[in-house]
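Asker: what follows is a predicted protein model with its sequence.
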Amino acid sequence: MTATPVDTRPLAIDARGLVKRFDKTLAVDGVDIAIPEGAIYGILGPNGAGKTTTLRMLLGIIDPDAGTRSVLGASNPQDVARRIGYLPEERGLYPAMKCDEAIGFMGALRGLPLKVGKERGRELLEAHGLGHAIDKQIRQLSKGMAQTVQLLGTLVHRPKLVVFDEPFSGLDAINQGKLEVLIRGLADEGTTVIFSTHVIAHAERLCEGIAIIAGGKVPFTGPVDEARDRIPAQVRLETRSADGPWRAALPGDTRRVGNYWSFPLPETGVEPLLKALIDGDAGILSLSIERAGLHDAFVAIAGEAAARDMVTRGGGEAA
């Protein structure tokens, strides 16, 4: 077995044992998260799991009751706030502002001169197909266009760390695809991107690492491939022969599914099985090895109840 390469990148975020209570409610219970610089990292969990609270602690918006955090090398996230871009789940822009003014204003909140922010805002609007909306007021925009303006305002000061809380919420499929392209582009430029989501497909397509949060706890944090490897790969085998001595080579938990045999990949690998099938004249018509998807891994790690909540619960996340 090939050893997993050691990631030597500095950490953009290093959080240990974060705990947060609201009155008597334990919202986050001992979260550990380590995110390398330049990574795309997903915080997965159903609404109410503690994702937003965790992000707000990492950003210094609220302080943990216990635990430590380091963000871009600073123990106090507020010391590096101007190097961070944050898109909260609760969207909001001043409706009377024009688009370039709104983007410039958001940049000014992060220390960017207003004039520079407006100039960059116009460039960003042009680059993202909204050049026709530069002089429009926010109230004149569609919901999707307004969300794009706020997204661009999050990036206008060119942060080294970008945190999106449920960024895909409310976007149609086309704009979700555009956002995925934008996130990949940020990472290619060396920006660290963290986003929370209850839609596993986005994380599976984008992330190299994830943290799964359920009930305020983190049962898994690490590479996406490591999460998927929690479930053995499945072998799907179709044979010309229905029976024969080769059947003894199939694992005991083999299932017949239509015209196929299905079973977990043996620890010894597929080669001994192939030899037994060939020697036993099974007549191999097809054989494939299918790795578990991230959804199946989430179910195995967080449980079926949490997975159901990922699908059935909507709206804003509770603390």
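Answerer: Structure's in. What do you need? Numbering: from 1, shown residues only.

Asker: rest of the way, CA atoms for contacts and neighbours
Answerer: Will do.

Asker: please, where are all the helices along this protein?
Answerer: 51-59, 99-109, 114-127, 143-155, 173-188, 200-206, 224-228, 271-279, 294-302, 304-312 (DSSP state H).

Asker: quick check: angle from the second one to helix 114-127?
Answerer: For the pair helix 99-109 and helix 114-127, the angle between their directions (axes from the mean of the first three to the mean of the last three Cα atoms, to 10 degrees) equals 130 degrees.

Asker: for helix 99-109, packing partners?
Answerer: Applying 3 or more Cα pairs under 8 Å, 6 or more residues apart in numbering; DSSP states H and E, one finds that helix 99-109 contacts helix 114-127, helix 143-155.

Asker: between it and helix 143-155, how big is the angle?
Answerer: With the same axes, to 10 degrees as the basis, helix 99-109 and helix 143-155 are set at 30 degrees to each other.

Asker: for Ile134, find the nearest of the helices of the chain.
Answerer: helix 99-109 (5.3 Å; Cα to Cα).

Asker: just how off-centre is stretch 94-114 within its chain?
Answerer: 28 Å (Cα atoms, centre = their mean, to the nearest Å).

Asker: oh, that last question was meant for stretch 117-124, not what I typed.
Answerer: The answer for stretch 117-124 is 28 Å, by Cα atoms, centre = their mean.

Asker: buried residues in that stretch?
Answerer: For stretch 117-124, burial by neighbour count (16 or more other Cα atoms under 10 Å) applies to 117-118, 120-124.

Asker: ok, now stretch 50-62?
Answerer: 50-60.

Asker: ditto for stretch 134-147
Answerer: 134, 137-138, 145-147.

Asker: do the same with stretch 278-292
Answerer: Per 16+ other Cα under 10 Å, stretch 278-292 contains these buried residues: 280-282, 287, 291-292.

Asker: just the ones of the residues you listed in strands?
Answerer: Those of those mapping onto strands are Leu287, per DSSP state E.

Asker: can you redo the buried residues of stretch 278-292 as TSV with distance to Thr154?
Answerer: Output for those, formatted as TSV (distance: Cα to Cα, whole Å):
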residue	distance to Thr154
Gly280	63
Asp281	63
Ala282	60
Leu287	48
Arg291	36
Ala292	35
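
Asker: circling back to that earlier point, turn the buried residues of stretch 134-147 into CSV, including distance to Ala242.
Answerer: Converted to CSV, these look like this (distance: Cα to Cα, whole Å):
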residue, distance to Ala242
Ile134, 68
Gln137, 69
Ile138, 66
Met145, 58
Ala146, 60
Gln147, 57
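
Asker: presented hereafter is structure B, for comparison with structure A:
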Amino acid sequence: MDTALGDPLMASNDTASAGRAPAIEARGLVKQFEGTTAVDGIDLTVPEGAIYGILGPNGAGKTTTLRMLLGIIDPDEGVRRVLGRDDPHDIARLIGYLPEERGLYPAMKAVEAIAFMGALRGVPLAEGRRRGRELLEGHGLGHAADKQIRQLSKGMAQTVQLLGTLVHRPRLVVLDEPFSGLDAINQGKLEGLIRNLAADGTTVIFSTHVIAHAERLCEQVAIIAGGKVPYAGSVDAARDRIPAQVRLETRAREGRWRDALPADARREGDYWYFPLPETGIEPLLRALIEGEAGILSLSIERAGLHDAFVDIAGEAAARALDEQSPAEAVQ
């Protein structure tokens, strides 16, 4: 294994100490284009076998980051290691990459397109055709194997390109905005495919501006805004930055039980809303019962990843995210 990144990087990697080797490590990545900083000091550690999301609005630096990790472009500053190697080109055949800009030869048959993409990663054409038909059959597109790309729907063509990304059976799959342009059915199929890849031990890293996909799929995320990563870690830890919220409905409108509510409790219609007290819910429940509040309903609602994104990246970045993806995520 190359060791150019040095021991400090390995010592800082808590995922490795937990028994999971890192598939990707990056420290201090910087990239400028014509004097404009697109990526500004990004650190990432992606555990092997994980589903890892890079979440942020368009223009935040997601694609530039992925291209640096893959060696498509070199960083101006910083270091990276992919599958244990300092030069990603050394292990290109172990990586599957789906770029944001989709593109297949329109006149090529679906199975040939998959075989061709496999050949670029060292798979003999005959074997690529065999695997291609197998993949198409397994994803409900066996009937389209001998159809030209131009004869396929947009979703089918995108699926063919994705299968071409997987035909050489990579250890690491990198998907740049893979859900973009897919309808709800194909988004759901892609989510299932990503889960299956991870279940088989493949590391999957994908970029997205749709929070719902990251929240459903990812163990860990990097939130990126303005070329920086203000947060990289588990989805659970991001959500736990914001206290859980209590929603309370009572039969009584007034009474001494009101004294038990936190000072920041607010009333909206029939419900009270307030952060879960640090002492937990039990003392509050006791006070409500003893005060004869007449509890009609009480629920504890944990913060979602969207709430965490607002807290971490700011309202401007969250607004940009919402404007770009109002109806793209499967609910």
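Answerer: It's in. Keep in mind the model is a prediction, meaning the values are calculated, not measured.

Asker: and the TM-score between them?
Answerer: The TM-score (TM-score structural alignment, normalised by the length of the first structure) is 0.95; 311 aligned residues with a Cα RMSD of 1.4 Å.

Asker: of all the buried residues of stretch 278-292 of the first structure, which comes closest to Gly17 of the first structure?
Answerer: Within those, proximity to Gly17 of the first structure (Cα to Cα) peaks at Ala292, which comes in at 29.7 Å.

Asker: and the closest one? What does it align with in the second structure?
Answerer: For Ala292 of the first structure, the aligned position in the second structure is Ala303, judged by TM-score structural alignment.

Asker: hang on, its match packs against Ala238?
Answerer: No. Taking Cα atoms under 8 Å as the definition, Ala303 of the second structure is not a contact partner of Ala238, at 9.1 Å.

Asker: so which residue is dead centre in the first structure?
Answerer: Per Cα atoms, centre = their mean, the C-alpha nearest to the average position across the first structure is that of Gly42, at 2.5 Å.

Asker: can you name the residues that contact that one?
Answerer: Gly42 of the first structure sits next to 194-197, 203, 207, 209-211 when contact means Cα atoms under 8 Å, 6 or more residues apart in numbering.

Asker: adding distance to Pro251 of the first structure, write the residues you listed out as JSON lines.
Answerer: Below are the contacts of Gly42 of the first structure laid out as JSON lines (distance: Cα to Cα, whole Å):
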{"residue": "Ile194", "distance to Pro251 of the first structure": "41"}
{"residue": "Phe195", "distance to Pro251 of the first structure": "41"}
{"residue": "Ser196", "distance to Pro251 of the first structure": "39"}
{"residue": "Thr197", "distance to Pro251 of the first structure": "38"}
{"residue": "Ala203", "distance to Pro251 of the first structure": "33"}
{"residue": "Cys207", "distance to Pro251 of the first structure": "34"}
{"residue": "Gly209", "distance to Pro251 of the first structure": "32"}
{"residue": "Ile210", "distance to Pro251 of the first structure": "32"}
{"residue": "Ala211", "distance to Pro251 of the first structure": "33"}
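
Asker: would you list those in CSV and tack on neighbour count and distance to Asp188 of the first structure?
Answerer: Below are these laid out as CSV (neighbours: other Cα atoms under 10 Å; distance: Cα to Cα, whole Å):
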residue, neighbour count, distance to Asp188 of the first structure
Ile194, 23, 14
Phe195, 25, 16
Ser196, 27, 20
Thr197, 23, 21
Ala203, 23, 17
Cys207, 21, 13
Gly209, 23, 16
Ile210, 27, 18
Ala211, 26, 21
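
Asker: with respect to Ile301 of the first structure, which of those residues is nearest?
Answerer: Ala211 (11.0 Å).

Asker: which one is the residue in the second structure that the closest one lines up against nearest to, not counting chain neighbours?
Answerer: In the second structure, the residue matched to Ala211 of the first structure (TM-score structural alignment) is Ala222. With sequence-adjacent residues excluded and distances taken as Cα to Cα, 6 or more residues apart in numbering, Ala222 of the second structure is closest to Ala232, at 4.2 Å.

Asker: hang on, isn't that neighbour packed against Gln220?
Answerer: Yes. Contact status for Ala232 of the second structure versus Gln220: in contact at 7.3 Å, counting by Cα under 8 Å.

Asker: which position in the first structure aligns with Ile312 of the second structure?
Answerer: So, by TM-score structural alignment, Ile312 of the second structure is matched to Ile301.

Asker: from Pro88 of the first structure, how far off is the closest residue to that match other than its chain neighbours?
Answerer: In this structure, Ile301 of the first structure finds its nearest non-sequential neighbour in Pro219, 6.6 Å apart by Cα to Cα, 6+ apart. Between Pro219 of the first structure and Pro88 of the first structure the computed distance is 25 Å (Cα to Cα, to the nearest Å).

Asker: what about the two, which has more around it?
Answerer: Pro88 (18 against 15; other Cα atoms under 10 Å).

Asker: that one -> the second structure?
Answerer: Under TM-score structural alignment, Pro88 of the first structure pairs with Pro99 in the second structure.

Asker: can you pull the contacts of that match?
Answerer: Applying Cα under 8 Å, 6+ apart, we find Pro99 of the second structure in contact with 175-177.

Asker: quick one on the thing from earlier: so the match of Ile312 of the second structure sits against Val218, correct?
Answerer: No. Judged on Cα under 8 Å, Ile301 of the first structure makes no contact with Val218 at a distance of 9.7 Å.

Asker: any idea how far the aligned residue in the second structure for Tyr41 of the first structure is from Gly84 of the second structure?
Answerer: Aligned counterpart of Tyr41 of the first structure in the second structure: Tyr52 (TM-score structural alignment). Note on Tyr52 of the second structure: its distance to Gly84 of the second structure, by Cα to Cα, is 18 Å.

Asker: more neighbours, these two?
Answerer: Neighbours were counted for Tyr52 of the second structure and for Gly84 using other Cα under 10 Å; Tyr52 has more, 26 against 17.

Asker: so who does the closest residue to the more buried one other than its chain neighbours touch?
Answerer: Once flanking residues are discounted, Tyr52 of the second structure sits nearest to Ile205: 4.6 Å by Cα to Cα, 6+ apart. By Cα under 8 Å, 6+ apart, the contact list for Ile205 of the second structure reads 46, 50-54, 172-175.

Asker: burial of the aligned partner of Arg286 of the second structure in the first structure, as a residue count?
Answerer: In the first structure, the residue matched to Arg286 of the second structure (TM-score structural alignment) is Lys275. Using other Cα under 10 Å, Lys275 of the first structure has 13 other residues around it.

Asker: cool, and Tyr271 of the second structure?
Answerer: 15.

Asker: same deal with the one 5 residues further on?
Answerer: For Leu276 of the second structure, the number of neighbouring residues by other Cα under 10 Å comes to 18.

Asker: no further questions, thank you.
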